[in-house]
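**Student:** got a predicted structure here, sequence first:
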Amino acid sequence: MSDVFDVISTIGVVPVIAIDSVEHAVPLADALLAGGLGVAEITFRTEAAADVMARLRDQRPELLLGAGTVLSPDQVKRAMDAGAAFALAPGFDPAVVAAAEAAGLPFAPGIMTPSDISLATARGCRLMKFFPATPAGGPSMLKNINAPFAHLRAKYIPTGGVTLDTMSEWLSLPEIAAVGGTWIAKPEDMRAGDWQAIEAKARAAVARAKELRG
C-alpha cells in the first residue's frame, strides 16, 4: 500500500462526505480538523465535489484529501486536478484501476464478493473498499470472503452502515485498514451549518479508533 494509505490506516476512520455547496468546504474541513480528524473522502455524488476538493487543496492543505465514488477515468483525472491524494470507488472497474495507476493516484476499488477480490488483487490492488459493508453481511462476511486471499495481506475499508457503535466490530479484524464513516458529516448537518455536531462526531470517531487500536 502507498504511504497515504498507511496514514489512513493509522487514523482508523475516514469520513465519507457528499457535500452540496463549495461554500461549506472550509467550515467542514475546520470542523473535522478541530475534532482531530485530518482526512476526508469527498464523493463524486454531487456536482460540487471537484470544486470542493480544489478549495480544500488551496485553503486547507493540512487535510488529507481523497475522492470517493470515482466511477470513470475522467473522474480520476478530475480528482487529480482538484488535489486528491487518494481515491476510492464503490465497485471494481479495470479501466478506472488502470487510469489511477497511470496517474500515480493511490486507489482502492470497491469489492463485495470473492470474485471482486480476485479481480482486484490480480490488478495489484491491496487496499479495497468493502461496500455496502453492513447490508453485505458485516464483519463476519468480510472475514469469510477474505479468508482465501489472506496470504496476499490485503486490507479493507468497510463503508456503508458502519456506525460509531459498530466500529469496534470492524477494527478488531486484522484485515481492516480503517472504516468509512458516512455518519460523521451528514448532508443535513452541513445544510444546517451545524459544524459543532460534525466536530463532535469526528472527535468521538477518532477517540473510538484510538481506544480500539491503542
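**Tutor:** Yes, it's here. Since the model is a prediction, treat every value here as computed from it, not as a measurement. Numbers count the residues shown, from 1 in each chain.
**Student:** switch to C-alpha atoms for all contacts and neighbour counts from now on
**Tutor:** OK.
**Student:** residue boundaries of the strands in this structure?
**Tutor:** Using DSSP state E, the strands found in the chain span residues 13-17, 39-43, 64-68, 86-88, 107-108, 110-111, 127-130, 155-158, 179-181.
**Student:** let's have those strands in TSV, adding distance to Leu56 and mean neighbour count.
**Tutor:** Listed next are the strands of the chain as TSV, based on distance: least, C-alpha to C-alpha, whole Å; neighbours: other C-alpha atoms under 10 Å:
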stretch	distance to Leu56	mean neighbour count
strand 13-17	13	26
strand 39-43	10	25
strand 64-68	8	26
strand 86-88	14	25
strand 107-108	20	30
strand 110-111	25	26
strand 127-130	23	28
strand 155-158	23	27
strand 179-181	19	29
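**Student:** comparison target below:
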Amino acid sequence: MHLDALLNAGAPPIVAILRGLAPQEAEAVGGALVGAGIRIIEVPLNSPEPFQSISILAKAYGEACAIGAGTVLAPQAVDAVAAAGGRLVVAPNADPAVIARALERGLDVMPGVMTPSEAFLALSAGARRLKLFPAASLGVAHLKALGDVVPEDAGLWAVGGTNAGNLGEWLAAGAAGVGVGGALFRPGDAPSLVAERARALVAAWKIAAGP
C-alpha cells in the first residue's frame, strides 16, 4: 500500500526501521508491529538478505502496510526493491537518480537531507517527502528552520535518535512523521518486546496528535 492511502486513513506517521533484520525474523517482527498499529516498515539494505525480508513482509502485510527499503543508494537497488514487492524507498542522501527511478517504478520515495540545498535538490527531482537525517544531532530548531523555507506540502520526517519520549517534540516542531530504528528494534529482539515498544510509540503519537 502507498503512504498517501495509509496516512489519509489515519495510520500513524511512524516508519519502523528494522536495521539488521534477518529473514527468519521478518514475519514475526512484522506481525508485532502491525498488531501494535505500525503500518510503515523499512528494511535497510545493509541488513542480511534484505530483499528476502522485504518479500516476506510484503507478502504477509503488503495489503495493509507500506513495506520497503532503507539505505537505498543506487537506481539498481530501487529495481530490486520493486521486484521484492516493496513500495517504499528511503535513502540517507538526496540522489536525483534514485528519486527518479523510484518515481518511474511508482514507488514512494523519501530521500535524506540536512540542508536547504539538499532539500531543494530532492524536491526538484520529484520527492514529496524528505527525511531529516540525522535528526538528533541537528535538533528540533533545525527542523523548524528548514520547515520555514521548504514548501508547505513538503513533509519533513525526523529520523535518527527519535523515540517515544521525544516523538511529541518533533511533531510539535513541524515534523510530518518520524522514523524509529534502534529504539524500536535491534537484531534478535523478541517480537513481544518490539510490540511493546511499538505500542508506546503509537500511544505517544496519539497524545501528540490530540483529539
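**Tutor:** On my side now, so go ahead. Note that the structure is a prediction, hence the values are computed from the model and not measured.
**Student:** save the strands of structure 1 as a markdown table, and put in distance to Met190 of structure 1 too.
**Tutor:** Shown next, in a markdown table, are the strands of structure 1 (distance: least, C-alpha to C-alpha, whole Å):
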| stretch | distance to Met190 of structure 1 |
| --- | --- |
| strand 13-17 | 10 |
| strand 39-43 | 13 |
| strand 64-68 | 18 |
| strand 86-88 | 22 |
| strand 107-108 | 26 |
| strand 110-111 | 26 |
| strand 127-130 | 25 |
| strand 155-158 | 23 |
| strand 179-181 | 15 |
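**Student:** between those strands, which one is nearest to Ala95 of structure 1?
**Tutor:** strand 107-108 (12.2 Å; C-alpha to C-alpha).
**Student:** where in structure 2 does that closest one fall?
**Tutor:** Strand 107-108 of structure 1 lines up with residues 109-110 of structure 2 when matched by TM-score structural alignment.
**Student:** again, but for stretch 75-86 of structure 1
**Tutor:** Aligned by TM-score structural alignment, stretch 75-86 of structure 1 corresponds to residues 77-88 of structure 2.
**Student:** on that earlier part again, the match of strand 107-108 of structure 1 vs structure 1 - mean distance after superposition?
**Tutor:** For stretch 109-110 of structure 2, the mean deviation from structure 1 after alignment is 0.8 Å (mean C-alpha distance after the TM-score superposition for structure 1).
**Student:** hmm, back to that, of the strands of structure 1, which approaches Val4 of structure 1 most closely?
**Tutor:** strand 86-88 (7.2 Å).
**Student:** can you spell out which helices and strands pack onto that closest one?
**Tutor:** Strand 86-88 of structure 1 sits against strand 64-68, strand 107-108, with contacts defined as 3 or more C-alpha pairs under 8 Å, 6 or more residues apart in numbering; DSSP states H and E.
**Student:** could you check how far it is from the centre of its chain?
**Tutor:** 7 Å (C-alpha atoms, centre = their mean, to the nearest Å).
**Student:** what's the mean distance for it versus structure 2?
**Tutor:** Relative to structure 2, strand 86-88 of structure 1 is 1.2 Å off (mean C-alpha distance after the TM-score superposition for structure 1).
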